[in-house]
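> Just the structure for this:
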Amino acid sequence: MAPLTERYPEMTVDDAYAISLAFLKARQKQDGERVVGKKIGVTSKPVQDMLGVFQPDFGFLTDAMFAANGKVQMKDHIAPRAEAEIAFKLKKGLKGPGVTAQDVLDATEYVQPCFEIVDSRIKDWKIKIGDTVADNASCGVFVLGAQKVDPQELDLSALEAVVAKNGVEISRGAGSAVQGAPENAVAWLANTLGEYGIPFEAGEIILSGSLVPLEPVVAGDKMTMTVAGFGSCDVEFV
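Presented below is the predicted three-dimensional model:
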């Protein structure tokens, strides 16, 4: 579809979040999906520059968005792009305001390497902040790596992700690219959601934002994210 921000220029970011929440309720009621986490989008400069969107946003993860076998069905997508992230698995809930990065680390059971496959209903990815927010922060599906690491044992800001596509390295990105450190981005999200009365729940997965530029994919592509001392994640597009 054409950008909502062009069709409804008076639309505010709060309007866009109201659309996103209504969309989520429809998925829950009509499709029986359940929320398993949240995601942060547009947190790093490479992604902001690529999309021309210069503030973070958030969306919801449901069980239907988890590609447990690491395979993403292209028939279910429009214009998918892959991004490498750090995922946080929470052992206790958090609710803003006032959540700090250390609070996030203390509330996290483990972190994992992750691919989020973003997608957009907006034609040609011609999005502004209101367009991506209304579209659930452009979330498609996500894939988690097998490794689970205590974040207290790592300097997440110093981690470097190396991303390869079909066996060829295409990008690198540090944890510091995401709001200085991934836990900072998660704290931002907890505090932003707190303004809407939405908490983080124990057991939820929080995707902290891409470390690298988004990579368009087609059927047959295979991608790997490798982080030294942390683990790896693979995704295949079929």
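> Every contact and neighbour count from this point should use C-alpha atoms.
Will do.
> How far off centre is the top helix by length along the chain?
Secondary structure of the chain per DSSP state H: the longest helix is helix 13-31. Centre-to-centre, helix 13-31 and its host chain are 17 Å apart (CA atoms, centre = their mean, to the nearest Å).
> Likewise for stretch 224-235?
The answer for stretch 224-235 is 16 Å, by CA atoms, centre = their mean.
> Now it: buried residues?
Across stretch 224-235, burial judged by 16 or more other CA atoms under 10 Å covers T224, M225, T226, V227, F230, G231, S232, C233, D234, V235.
> ok so P213 is a strand residue?
No: under DSSP: H, G, I helix; E, B strand; the rest coil, P213 sits outside any strand and is assigned coil.
> all helices of the protein, in order?
For the chain, applying DSSP H gives helices covering 4-7, 13-31, 45-51, 101-107, 129-134, 182-195.
> who's in contact with the third one?
Counting by CA atoms under 8 Å, 6 or more residues apart in numbering, helix 45-51 makes contact with V42, F54, Q55, W125, K126, I127, K128, A177, S210, V212, P213, L214, all of which sit outside it.
> Turn these into a markdown table, including neighbour count and distance to K89.
Output for these, formatted as a markdown table (neighbours: other CA atoms under 10 Å; distance: CA to CA, whole Å):
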| residue | neighbour count | distance to K89 |
| --- | --- | --- |
| V42 | 25 | 20 |
| F54 | 16 | 27 |
| Q55 | 12 | 24 |
| W125 | 17 | 30 |
| K126 | 15 | 32 |
| I127 | 22 | 30 |
| K128 | 17 | 30 |
| A177 | 21 | 20 |
| S210 | 29 | 17 |
| V212 | 25 | 21 |
| P213 | 22 | 24 |
| L214 | 20 | 23 |
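> nearest to V36, of those?
Comparing the contacts of helix 45-51 against V36 with CA to CA places S210 closest, at 19.2 Å.
> what about the closest one, distance to F115?
Look at S210 and F115: by CA to CA, to the nearest Å, they are 9 Å apart.
> one more to put side by side:
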Amino acid sequence: MSWDIDSVATELLACEAERRDRVKFTDEWPELDVETGYKIQDETLRRRLERGEKLIGVKLGLTSRAKQERMGVKTPFVAWLTDAMILPADLPVPQDKLIHPRIEPELVFIMGDRLEGPGVTGAQALAAVSHVLGGAEIIDSRYRDFKFLAGDVVADNASSGAYMTGPVALPPESVDLSTEAVLVEVDGAIVDSATGASIMGHPAEALALAANDLAKRGLAIEAGWVILTGGMTDAVFAPPGSSVACHFTSLGSVFFNGGTAPEAS
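Now for the predicted structure:
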């Protein structure tokens, strides 16, 4: 099949709706690069908004060395968040909507001011933040076995799925974000840990990168937006029946119930 921006956007949204994975597009369309991936990402966002979703922020992907090494990708990416991706704290992992969910801890910014690049520094980015929270993203991928190249993953909205934030919101100046630590617990056992320094040395650098990257597309980070700064550790699987928790030093804990397997169609 011959692929283009419109047909890839259609296929990605269909895979998401049908809980169906596929081989990466670059196997069949080697010219799918990062620039083209962003055009596809923007087209899928346009369709999400057209069907009633609301744009609420951005997420960064592959900002930590652990994630880059796992995925074989060296460059962080920016993607979109909509209100359909919010997972309330009292709900289980939505197994009936996701293909192969994995959970990764995140430091989450709530923007107080508009932030527009280019040339934004980490200090300038942090000054625009109202509050920081602990959180976690449930990443998912429309690609089989999470195998993709850079253009593929950008097109797929950086493996977006759902996200949850914790109970504690603090002004950024009251938290040392580079040393803020997280422990990842799976089924009662601690399996990984990291600090905010794993996110480009400081999560404010990821926020600055997002603002500067969006500026290349004539866009800015708006006041009130939610910013997921990227996974602090490698992601852990979240199968039905599992229990996953992310315990932060100052920002409380985020708990996930793996829920139940979806009924076979």
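> Please work out the TM-score for the two chains.
Superposed pair, TM-score by TM-score structural alignment, normalised by the length of the first structure: 0.97. Supporting alignment: 237 aligned residues with a CA RMSD of 1.0 Å.
> Return every residue with contacts to both of S210 and F115 of the first structure.
Residues touching both S210 of the first structure and F115 (CA under 8 Å, 6+ apart) are E83, A84, E85.
> counterpart of the first one in the second structure?
Spelled out, it's E83 of the first structure. With TM-score structural alignment as the matching criterion, the partner of E83 of the first structure in the second structure is E104.
> now the residue most central in space within the second structure, nearest residue through space, not along the chain?
Nearest to the mean C-alpha position of the second structure, by CA atoms, centre = their mean, lies K59 at 4.5 Å. Of all residues not flanking K59 of the second structure in the chain, L228 sits nearest, at 4.5 Å (CA to CA, 6 or more residues apart in numbering).
> For the one you found, list the residues it contacts.
Applying CA under 8 Å, 6+ apart to L228 of the second structure gives the contacts V58, K59, L60, E106, L107, V108, F109.
> and the last one, how far is that from R65 of the second structure?
Counting by CA to CA, the gap between F109 of the second structure and R65 of the second structure amounts to 20 Å.
> which one of these two has more residues nearby?
A side-by-side neighbour count of F109 of the second structure and R65, using other CA atoms under 10 Å, places F109 first with 29 against 20.
> ok so, going back, tell me the residue in the first structure aligned with the residue nearest to K59 of the second structure.
Taking TM-score structural alignment, L228 of the second structure has L207 as its aligned residue in the first structure.
> for S198 of the second structure, same thing?
Match for S198 of the second structure (TM-score structural alignment): A177.
> these two touch, right, that match and S208?
No: in this structure A177 of the first structure lies outside contact range of S208 using CA atoms under 8 Å: 10.9 Å.
> Export the contacts of helix 45-51 of the first structure as JSON lines, with columns for distance to K25 of the first structure.
Formatted as JSON lines, the contacts of helix 45-51 of the first structure follow (distance: CA to CA, whole Å):
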{"residue": "V42", "distance to K25 of the first structure": "24"}
{"residue": "F54", "distance to K25 of the first structure": "28"}
{"residue": "Q55", "distance to K25 of the first structure": "25"}
{"residue": "W125", "distance to K25 of the first structure": "25"}
{"residue": "K126", "distance to K25 of the first structure": "26"}
{"residue": "I127", "distance to K25 of the first structure": "23"}
{"residue": "K128", "distance to K25 of the first structure": "23"}
{"residue": "A177", "distance to K25 of the first structure": "33"}
{"residue": "S210", "distance to K25 of the first structure": "26"}
{"residue": "V212", "distance to K25 of the first structure": "31"}
{"residue": "P213", "distance to K25 of the first structure": "31"}
{"residue": "L214", "distance to K25 of the first structure": "28"}
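> And the strands in the first structure, which stretches?
With strands called from DSSP state E, the first structure shows them at 35-41, 57-62, 71-72, 81-90, 108-118, 139-144, 160-165, 168-174, 205-207, 215-216, 222-227, 231-237.
> The second one corresponds to what range in the second structure?
Aligned using TM-score structural alignment, strand 57-62 of the first structure spans residues 77-82 in the second structure.
> which residues sit against the matching stretch?
41, 45, 53-63, 154, 157-158, 160, 210, 213-214, 226.
> what's the mean gap between that stretch and the aligned bit of the first structure?
Following the fit onto the first structure, the mean deviation recorded for stretch 77-82 of the second structure is 0.6 Å by mean CA distance after the TM-score superposition for the first structure.
> again, but for stretch 103-111 of the second structure
Averaged out, stretch 103-111 of the second structure is 0.3 Å away (mean CA distance after the TM-score superposition for the first structure).
> circling back: could you identify the residue of the first structure that aligns with the residue nearest to the centre of the second structure?
In the first structure, the residue matched to K59 of the second structure (TM-score structural alignment) is K39.
> Go ahead and confirm that match touches I206.
Yes: the pair K39 of the first structure / I206 is scored as a contact, 5.5 Å apart, by CA under 8 Å.
> For the residue nearest to S160 of the second structure when sequence neighbours are not counted, grab the count of nearby residues.
Distances taken as CA to CA, 6+ apart put I139 closest to S160 of the second structure, at 5.2 Å, once the chain neighbours are dropped. Counted by other CA under 10 Å, the residues lying close to I139 of the second structure total 24.
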